[in-house]
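Participant: sequence below, structure please.
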Amino acid sequence: MHHFRCTLAGVNGVELFLLGRVLMKIGEEALPEPPGGAAKYAGSTRTVLVVASDIAAHPDSAVGEIAARTRLPQSQVSTAVARLREAGSVQTVPDPADRRRMLVRQAVETSERVARVRATGITEALAAALGTDDPARLREVTAALEMLAHALTPTPAAPPRA
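Facilitator: Here you go, the predicted model:
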């Protein structure tokens, strides 16, 4: 694994981008396997996570709007929305301004699948990425990740009230 500089002044945009990719891969490894096995959804976990993040930040969006913001093909966004709806993470509602169009928002209730994904820890995936299961090292890196998540992750929008 590539070791990144420890001072912010020494990190450039490319290194930050590469770190983000490493963190995404660790996150993907930490996620529990979807129902039906990983092969059923091969290659789409990242797309689903990007779409879920956009829906959290922009509730009541149409698939075309999500596609435009994420720069993903509309077909991939539609597939991701279907997966998220199947998992109970989002719901679709008719657009009051145009009943032919569906809007996507986070589900009001937390499904069993969503609760399971949220409860899954990162210890095993982080240990594999670090190449060590040393508890002190894992605590140190986990604390750094928690600090970054707290400082940089936007607060997700609250689910709409019924």
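Participant: going by C-alpha atoms from here, please, whenever you check contacts or count neighbours.
Facilitator: Will do.
Participant: Arg105 belongs to a strand?
Facilitator: Yes - using DSSP: H, G, I helix; E, B strand; the rest coil, the assignment for Arg105 is a strand.
Participant: end to end, how far does stretch 123-141 reach?
Facilitator: Taking CA to CA, to the nearest Å, the first and last residues of stretch 123-141 lie 10 Å apart.
Participant: contacts for that stretch next, please.
Facilitator: Outside stretch 123-141, the residues that touch it by CA atoms under 8 Å, 6 or more residues apart in numbering are Met1, Ile26, Gly27, Glu29, Ala30.
Participant: I have a second one here; can you model it like the first so I can compare?
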Amino acid sequence: MTPVQLFLLGRTLMKIGEEALPEPSSPTGAAQRGGTRAALVVLSDVLGHQGTSVSEIAARTGLPQSQVSGAVGRLKETGSFVTAPDPADGRRQLIRTAAEVSERVAEVRTARIDDALSAALGTDDPETLRAVGEALDVLARHLTPEAAGRLRS
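Facilitator: Okay, here's the model as predicted:
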């Protein structure tokens, strides 16, 4: 596999993941889409760096600070994050994951990729879906978010 093939595979897998995620809704009940990638990158970063700031997340992830702020706001709105003033600098907020599992987190954790994978593959063939699903399980076991962090070092 070439680096270009791997990059394009990663992009395809991201698209399948985005399609499989349940639509988030705002507090008014209206569906809202957008910023899914940034929110997942920010969530992954905060899981590994509890009590962090927007500027620290931006520095680690390479996302623009405005995109990190927007993602933090959405994740806070869904109950995934809580913030508190930094004792060393009251203007700065420290971000951590919420102690309680929010309704949105529970919904995302139970979502399945079956329909999105079937659509992307263009088949309902159980054998094909099983084989690809097993291959994805192997990749997920070995290529964790921590693996990507080792590349940035």
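Participant: what's the counterpart of Gln65 of structure 2 in structure 1?
Facilitator: Under the alignment (TM-score structural alignment), Gln65 of structure 2 maps onto Gln74 of structure 1.
Participant: the helix or strand where Gly73 of structure 2 lies packs against which elements?
Facilitator: Using DSSP states H and E, Gly73 of structure 2 maps to helix 65-77. For helix 65-77 of structure 2, the helices and strands in contact under the criterion 3 or more CA pairs under 8 Å, 6 or more residues apart in numbering; DSSP states H and E are helix 36-48, helix 54-61, strand 81-86.
Participant: can you tell me the centre-most residue of structure 2?
Facilitator: With distances taken as CA atoms, centre = their mean, Leu40 lies nearest the centre of structure 2, 2.0 Å away.
Participant: on that earlier part again, can you say which of the helices and strands packed on helix 65-77 of structure 2 is nearest to Ile113 of structure 2?
Facilitator: helix 36-48 (15.7 Å; CA to CA).
Participant: pull the residues that contact that closest one.
Facilitator: Applying CA under 8 Å, 6+ apart, the contact partners of helix 36-48 of structure 2 are 18, 52, 57, 60-61, 63, 67-68, 71-72, 74-75, 95-97, 145.
Participant: tell me, that helix lands on which residues of structure 1?
Facilitator: Counting by TM-score structural alignment, helix 36-48 of structure 2 corresponds to residues 45-57.
Participant: give me the mean distance between that stretch and structure 2.
Facilitator: Superposing on structure 2 and averaging over aligned pairs (mean CA distance after the TM-score superposition for structure 1), stretch 45-57 of structure 1 comes out at 1.3 Å.
Participant: Arg11 of structure 2 is in what secondary structure piece?
Facilitator: Assigned by DSSP H and E, Arg11 of structure 2 falls in helix 3-20.
Participant: tell me the counterpart of Gly13 of structure 1 in structure 2.
Facilitator: Under the alignment (TM-score structural alignment), Gly13 of structure 1 maps onto Pro3 of structure 2.
Participant: and its match, how far from Pro145 of structure 2?
Facilitator: 19 Å.
Participant: report how many residues lie close to the aligned residue in structure 2 for Pro96 of structure 1.
Facilitator: In structure 2, Pro96 of structure 1 lines up with Pro87, judged by TM-score structural alignment. The local packing of Pro87 of structure 2 (other CA atoms under 10 Å) involves 10 other residues.
Participant: re earlier: list of residues touching the helix holding Gly73 of structure 2?
Facilitator: Here helix 65-77 of structure 2 has contacts from 27, 35, 38-39, 42-43, 54-55, 57-58, 81-83, using CA under 8 Å, 6+ apart.
Participant: circling back: reformat the helices and strands packed on helix 65-77 of structure 2 into CSV and put distance to Ala106 of structure 2 next to each item.
Facilitator: Shown next, in CSV, are those (distance: least, CA to CA, whole Å):
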stretch, distance to Ala106 of structure 2
helix 36-48, 15
helix 54-61, 24
strand 81-86, 14
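Participant: I appreciate the help and will end here.
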